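Asker: Return atomic coordinates for the entry below.
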Amino acid sequence: MTTTTAPTVVHRRSGLTGQLSALGVERGGVLLVHASMRAVGRVDGGVRAVVGALRDALGARGTLVVPVFTPENSDTSPHYLDRVRGLDDREREAVRAAMPPFDPAASPAPSMGRLAETVRLSDGAVRSDHPQTSFAALGPRARDLLAGHRPDCHLGEDSPLARLHDAEAQVLLLGTGFDTCSAFHLGEYRMPAPPRRSYRCVVEAGGRRRWWEYEDVALDDGDFAALGADFARTGDGSAVRTGPVGSSVSRLFRICDAVDFAACWLASHRTGAQARTLCHAPG
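Answerer: This next block holds a predicted model:
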């Protein structure tokens, strides 16, 4: 018996652009993107073509923003705890000693995916200065949106998320779920008296590598999938637009709606002592 394999669909930049526009990506707007290239599928031209399609849909006056977080330079992050699990004290100290300090011009963001790294490395890209939760952007508003990212404020009022909220940016979950939605973290800062915790990471100061410890809101994305599911039902489902982009099912919504909903939802679903000691976000 002869078996046949279904042909692999190859998506093209122009087709992706059309799908993004049909989904509602605004020309001349600001777009924060979380992406899974695996979900998007095979694309002629690869990840660069996907970045190109996003920029085509936004137009010359639009600005593309991506998270380029770096949990790899912290010893208080879940990434570090997973890495050293089962190691003895000497081996653990060797891991800490090998961590490079954050460099906004050069530090990679391997855990954020291929699209985010491609944007970060693109000509003309701008990156914010936070040593753990930086963002990268391309477009005419990139520098203004990413300026003033205080190193002791991951994702709050002195971060690009607040500037994106002010700009009424859109958020695109390109083949990813609400559990990846960094915009919800701004809602954590806008809860009444959010719990706080200590963070520590490697930075460079005066040409020397050093550990820096600071306090900030205790980030917790463990309930973001449930939060997102409830958010998607608001306004009879009108808050979130869903549609195909490549082979993926993608979601588009306004960051203002997401943050405002998250602040209320989190306040009613969490108690002050409920926040987890560590979260899945960089820390």
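Asker: can we go C-alpha only for contacts and neighbour counts from here?
Answerer: Fine.
Asker: residues contacting the spatially most central residue of the chain?
Answerer: Residue closest to the average C-alpha location in the chain (CA atoms, centre = their mean): Pro67, at 3.7 Å. Contact analysis of Pro67 by CA atoms under 8 Å, 6 or more residues apart in numbering lists 33-34, 112, 116, 133-136, 182.
Asker: So it versus Thr133, what's the distance?
Answerer: Separation of Pro67 from Thr133 (CA to CA, to the nearest Å): 7 Å.
Asker: ok, now Leu115?
Answerer: 16 Å.
Asker: quick one on the thing from earlier: by neighbours, which of the contacts of Pro67 wins?
Answerer: Within those, neighbour counts (other CA atoms under 10 Å) peak at Ala136, which reaches 29 neighbours.
Asker: Please settle this for me: is that residue part of a strand?
Answerer: Yes. Under DSSP: H, G, I helix; E, B strand; the rest coil, Ala136 falls within a strand.
Asker: Also this sequence, please, to line up against the first:
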Amino acid sequence: MFTKIMLIDQLKESGIKQNDTLLVHSSMRAIGDVEGRADTVIDALMEYLTDGLLILPTHTWAQMGEDYLLFDPKKERACVGILPNIFMKRKNVVRSLHPTHSVAAYGNKANEYIDGDENWDTPCAKGGCWGKLYDMDAKILFIGVGMERNTFIHSVEEWVNVPNRLSDKRVPFQVKKDQNCIIERPAYRHYHPNGSTSDYYVKLQQPFLETGVIKRVKFGEASCFVGKAKEMANMTLQFLENDLDVFGHLDPIPSSWYK
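Answerer: Below is the predicted model:
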């Protein structure tokens, strides 16, 4: 059984620094038995990033839609697992106001980071919380999940206007900013003619690993990856230059593009 101290030691061994900006995608089940369970995992992450910025996605794309338009960040559950749902309720954690792709943040300049996320009408805009990861030189930790959960790549595709990635029309979402203020926030949703775009991001794992963009680490029992968002984006942009629809099919990325 893993303790909080053991988990913190693994974070140290992974090369993550206490003052890093760190986004975490996670599977609690993959971590295994932890003393204190999910709360201890969140404790370890928050305590370790004492001088940094800790970010977890608190997406609501699974439930928000034409039949469910009002996003209340204080009450709406995240559709991406137990850890984000616990994290966003912790003291001094703040949540952005994007109706489908919000994040929760804790630590250094957290309020500044999430500010204005509701002003963008695409899921992962360059000027929103997902695009900011590039400019902030953030690291991304994948705990027990792979590149199919790499939401940041959605943002990279948005930067270069990859076709067939967004819905034709905006959904007339509303966002509850506070008890007395509800704003209109029409926004596009993700779209892919062949299903979920994220399913095709698994093709990034091999080139990312072979070039050192990501490396394998451990957290609890989970097999994990960690790497810099900027390096992920730069390599992905190179792939998109070669084939703008590289994530529209299952063909592997040619090794000649990155070796």
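Asker: care to give me the TM-score?
Answerer: Comparison of the two superposed chains (TM-score structural alignment, normalised by the length of the second structure) gives a TM-score of 0.82, and 238 aligned residues with a CA RMSD of 2.7 Å.
Asker: What's the match for the residue nearest to the centre of the first structure in the second structure?
Answerer: When the second structure is aligned by TM-score structural alignment, Pro67 of the first structure is paired with Pro57.
Asker: And Asp158 of the first structure, by the same measure?
Answerer: Asp158 of the first structure maps onto Gly127 in the second structure, with residues paired by TM-score structural alignment.
Asker: From Met136 of the second structure, how far off is its match?
Answerer: Distance of Gly127 of the second structure to Met136 of the second structure, computed by CA to CA: 12 Å.
Asker: same question, Asp43 of the second structure
Answerer: Distance of Asp43 of the second structure to Met136 of the second structure, computed by CA to CA: 24 Å.
Asker: do Phe87 of the second structure as well
Answerer: 21 Å.
Asker: which one of the two has more residues nearby?
Answerer: Phe87 (27 against 14).
Asker: my guess is the more buried one contacts Val93, does it?
Answerer: Yes. With contact defined as CA atoms under 8 Å, Phe87 of the second structure counts as touching Val93 (7.3 Å).
Asker: Give me the common contacts of these two.
Answerer: Common neighbours of Phe87 of the second structure and Val93 (criterion: CA under 8 Å, 6+ apart): Ala104.
Asker: Contacts only, for whatever residue of the first structure lines up with Val213 of the second structure.
Answerer: Counting by TM-score structural alignment, Val213 of the second structure corresponds to Ala239 in the first structure. Applying CA under 8 Å, 6+ apart to Ala239 of the first structure gives the contacts 231-233, 253-254, 257.
Asker: what helix or strand does Ala239 of the first structure sit in?
Answerer: Using DSSP states H and E, Ala239 of the first structure is not contained in any helix or strand.
Asker: ok, back up a step: can you show me which of the contacts of Pro67 of the first structure carry over to the second structure?
Answerer: Retained in the second structure (both residues aligned by TM-score structural alignment, their matches' CA atoms under 8 Å) from the contacts of Pro67 of the first structure: 33-34, 112, 116, 133-136.
Asker: Of those, which is the nearest to Arg48 of the first structure?
Answerer: Taking CA to CA as the measure, Ala116 is the one of these closest to Arg48 of the first structure, at 10.6 Å.
Asker: Can you classify the closest one by secondary structure?
Answerer: Using three-state DSSP, the structure places Ala116 of the first structure in helix.
Asker: Export the contacts of Pro67 of the first structure as JSON lines, with columns for distance to Cys153 of the first structure.
Answerer: Formatted as JSON lines, these follow (distance: CA to CA, whole Å):
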{"residue": "Val33", "distance to Cys153 of the first structure": "21"}
{"residue": "His34", "distance to Cys153 of the first structure": "21"}
{"residue": "Met112", "distance to Cys153 of the first structure": "19"}
{"residue": "Ala116", "distance to Cys153 of the first structure": "21"}
{"residue": "Thr133", "distance to Cys153 of the first structure": "9"}
{"residue": "Ser134", "distance to Cys153 of the first structure": "10"}
{"residue": "Phe135", "distance to Cys153 of the first structure": "13"}
{"residue": "Ala136", "distance to Cys153 of the first structure": "16"}
{"residue": "Ser182", "distance to Cys153 of the first structure": "14"}
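Asker: Determine which two of these are furthest apart.
Answerer: Farthest-apart pair in those is Val33 and Thr133; separation 14.7 Å (CA to CA).
Asker: Which secondary structure state does the alignment partner in the second structure of Gly15 of the first structure sit in?
Answerer: Matched by TM-score structural alignment, Gly15 of the first structure corresponds to Met6 in the second structure. Secondary structure assignment for Met6 of the second structure (three-state DSSP): helix.
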